[in-house]
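A.B. asks: predicted model and sequence below, questions to follow.
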Amino acid sequence: MTRSVRRTRRMLQVTGAGAAALLALSACSSSDPDSGTESDASSSAGGSGKPSGTVNVFAAASLTESFTRLGGEFEKQHPGTKVVFNFGGSDSLAAGITSGAPADVFASASPRTMKVVTDAGDAAGTPATFVRNRLEIATLPGNPDEIASLKDLTGDDLKVVLCDRTAPCGAAAEKALSAADLKLTPVSYEEDVKSALNKVALKEADAAVVYRTDVLAAGDKVEGVDFPEAALAVNDYPIALLKDAPNAGAGKAFIALVQSAEGQKALTEAGFTAP
């Protein structure tokens, strides 16, 4: 073999080694976490779709038991999350949201109170009805006054409480009373349904017009009485993600749980009906 042939072969070997080295360098560069589209894609995939942090939910008082149950389930399904609830009268909650209170989700006991939030431009998208609720009369255990209808509540010897007219349960009660063509003067108007129910549970009142879900939640502290006019005053419950939600991802995930088969099961077991 001549010297020139050996030199040519050596040059080819060096060139091949250099090309291999360049290819190896290129491969390392593309998988470098600080550069390249491949690293961007893997980073995005690893950080998406997993709720984390605190989700703040403003919800109607009548949702207290069922949403507390769902909040625990949400935290179990998504380790590292925490659901913080603000339960109260829907009208008060709506006023807080439109005044800038930080919240991710609003679940209202009526479309009217949700409209306060949507009209102010504070909802992200269109609210969705997720359950319905109807009224019952809550009486003392054993129903000692033998209350069987709305008309029985008009007696002068009974202490009856209603929700405030601005609250969804109060507006529904007024609608039912109008349907029965009855006038009722309560001993007090309460800010939300839990406050009205507690008056009976504490034996500070003889009866209250509340939601059947709250009668169920109270157990043996009260007794529930159905009345036909309740069918004319059923409340739709809408839920919405809020526009300036601090944790929109977790808020969406919580709404998804509420609307899921599991969420609907928990709500129907609490006495709500499907929309």
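C.D. replies: On my side now, so go ahead. Numbering: from 1, shown residues only.
A.B. asks: contacts and neighbour counts: CA atoms only from here.
C.D. replies: Will do.
A.B. asks: tell me the buried residues in stretch 173-181?
C.D. replies: A173, E174, K175, A176, L177, A180 (16 or more other C-alpha atoms under 10 Å).
A.B. asks: by contact count, what packs against the helix or strand M11 falls within?
C.D. replies: Using DSSP states H and E, M11 sits within helix 3-31. Contact here means 3 or more C-alpha pairs under 8 Å, 6 or more residues apart in numbering; DSSP states H and E; on that basis helix 3-31 packs against helix 37-47.
A.B. asks: in the helix it packs on, what counts as buried?
C.D. replies: So for helix 37-47, counting by 16+ other C-alpha under 10 Å, buried means S39.
A.B. asks: following it, which helix or strand shows up next?
C.D. replies: Next along from helix 37-47, by DSSP H and E: strand 53-60.
A.B. asks: next structured bit after that following strand?
C.D. replies: helix 64-77.
A.B. asks: between that next one and strand 53-60, how big is the angle?
C.D. replies: Interaxial angle of helix 64-77 relative to strand 53-60 (axes from the mean of the first three to the mean of the last three C-alpha atoms, to 10 degrees): 160 degrees.
A.B. asks: also this one, for the comparison:
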Amino acid sequence: MTPTPRWHRRALRAAGAGAGVAALLALSACSSSDSDSASESSSSGTVTVFAAASLQESFTALGKRFEQTHPRTKITFSFGGSDSLAASITGGAPADVFASASPKTMKVVTDAGDASGTPVTFVRNQLEIATLPGNPDKVGSLKDLTNKDLKVVLCAKEVPCGAAAQKALDASGLKLTPVSYEQDVKAALTKVELKEADAAVVYRTDVRAAGDKVEGVEFPESADAVNDYPITLLKGTRHPDTAKAFIALVRSAEGRKVLTGAGFLKP
């Protein structure tokens, strides 16, 4: 039996595009094959994508590219913490595609029976320390963040970036008491951008997207806490062919070029 669509329930509003979209779009420009063109011309309708906050810049760029090559389509996004997005999906929020920042949060959706097919990892991401421009506090390691004079922000532990940060801290035997736990990686980074915190542990892709608003500091422990990002089609979609075509773009060489250009790692 065809799953009952969730479109009668209230939708979450899509987040706006972040900085750097134009540069990412330039990376994504390339010619399509005849077979791709045939597939593109057959797609239509609006597709709603729920995606981890760290994907905002690159997915926004890919969404614009998709709409350019599929004139009768529209891609809308809702970016946020993967755990909150997963809870919204299982609660009936209308969405066609889910891209999570960890297999754990994706499992919430698959266990609830809301995924159509098996999720596939399309990129990975690594942590970095974001400091104020110029790194005035001379942060050079994860251990430096334990300095009680520093105001440090982490993602909430249930959020993939927070779970990864805690894994890195545990592996190092370090204890850190942040001034706040934020519900997604963008919120943690914003605390540093607004100078409400001296440092935050976020993804390196977000440090790169922030440009000169912050300075990134790599730390070796991050190699032990790399997050896999899975993506899947959701049940109840009105336009499965269009949703599948967007997922195909994300996983294509063109999509990979945009994502690695933003700092993501290959799966």
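C.D. replies: Perfect, thanks for sending it. As the structure is a prediction and not an experimental result, all values here were calculated from the model.
A.B. asks: related to what we said a few turns ago, and the helix holding M11 of the first structure, which stretch of the second structure?
C.D. replies: Using TM-score structural alignment, none of the residues of the second structure align to helix 3-31 of the first structure.
A.B. asks: of the buried residues of stretch 173-181 of the first structure, closest to K252 of the first structure?
C.D. replies: A173 (32.4 Å; C-alpha to C-alpha).
A.B. asks: what do we get in the second structure for the closest one?
C.D. replies: So A173 of the first structure corresponds to A165, using TM-score structural alignment.
A.B. asks: my read: G251 of the first structure touches K243, true?
C.D. replies: No: the pair G251 of the first structure / K243 is not scored as a contact, 10.9 Å apart, by C-alpha atoms under 8 Å.
A.B. asks: who's more crowded, these two?
C.D. replies: Using other C-alpha atoms under 10 Å, the more surrounded residue of G251 of the first structure and K243 is G251, with 24 against 17.
A.B. asks: so where do the strands sit in the first structure?
C.D. replies: 53-60, 81-88, 105-107, 123-133, 135-139, 160-163, 188-190, 207-211, 223-225, 235-242 (DSSP state E).
A.B. asks: any chance of those in CSV, plus mean neighbour count?
C.D. replies: Shown next, in CSV, are those (neighbours: other C-alpha atoms under 10 Å):
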stretch, mean neighbour count
strand 53-60, 23
strand 81-88, 18
strand 105-107, 28
strand 123-133, 19
strand 135-139, 28
strand 160-163, 28
strand 188-190, 18
strand 207-211, 29
strand 223-225, 23
strand 235-242, 24
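A.B. asks: how about those strands in JSON lines, adding distance to R6 of the first structure?
C.D. replies: Converted to JSON lines, the strands of the first structure look like this (distance: least, C-alpha to C-alpha, whole Å):
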{"stretch": "strand 53-60", "distance to R6 of the first structure": "68"}
{"stretch": "strand 81-88", "distance to R6 of the first structure": "69"}
{"stretch": "strand 105-107", "distance to R6 of the first structure": "78"}
{"stretch": "strand 123-133", "distance to R6 of the first structure": "75"}
{"stretch": "strand 135-139", "distance to R6 of the first structure": "99"}
{"stretch": "strand 160-163", "distance to R6 of the first structure": "101"}
{"stretch": "strand 188-190", "distance to R6 of the first structure": "102"}
{"stretch": "strand 207-211", "distance to R6 of the first structure": "97"}
{"stretch": "strand 223-225", "distance to R6 of the first structure": "103"}
{"stretch": "strand 235-242", "distance to R6 of the first structure": "75"}
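A.B. asks: go through these and name the closest to A261 of the first structure.
C.D. replies: strand 123-133 (11.2 Å).
A.B. asks: that closest one against the second structure, how far on average?
C.D. replies: When the second structure is superposed, strand 123-133 of the first structure averages 0.2 Å from its matched positions, counting by mean C-alpha distance after the TM-score superposition for the first structure.
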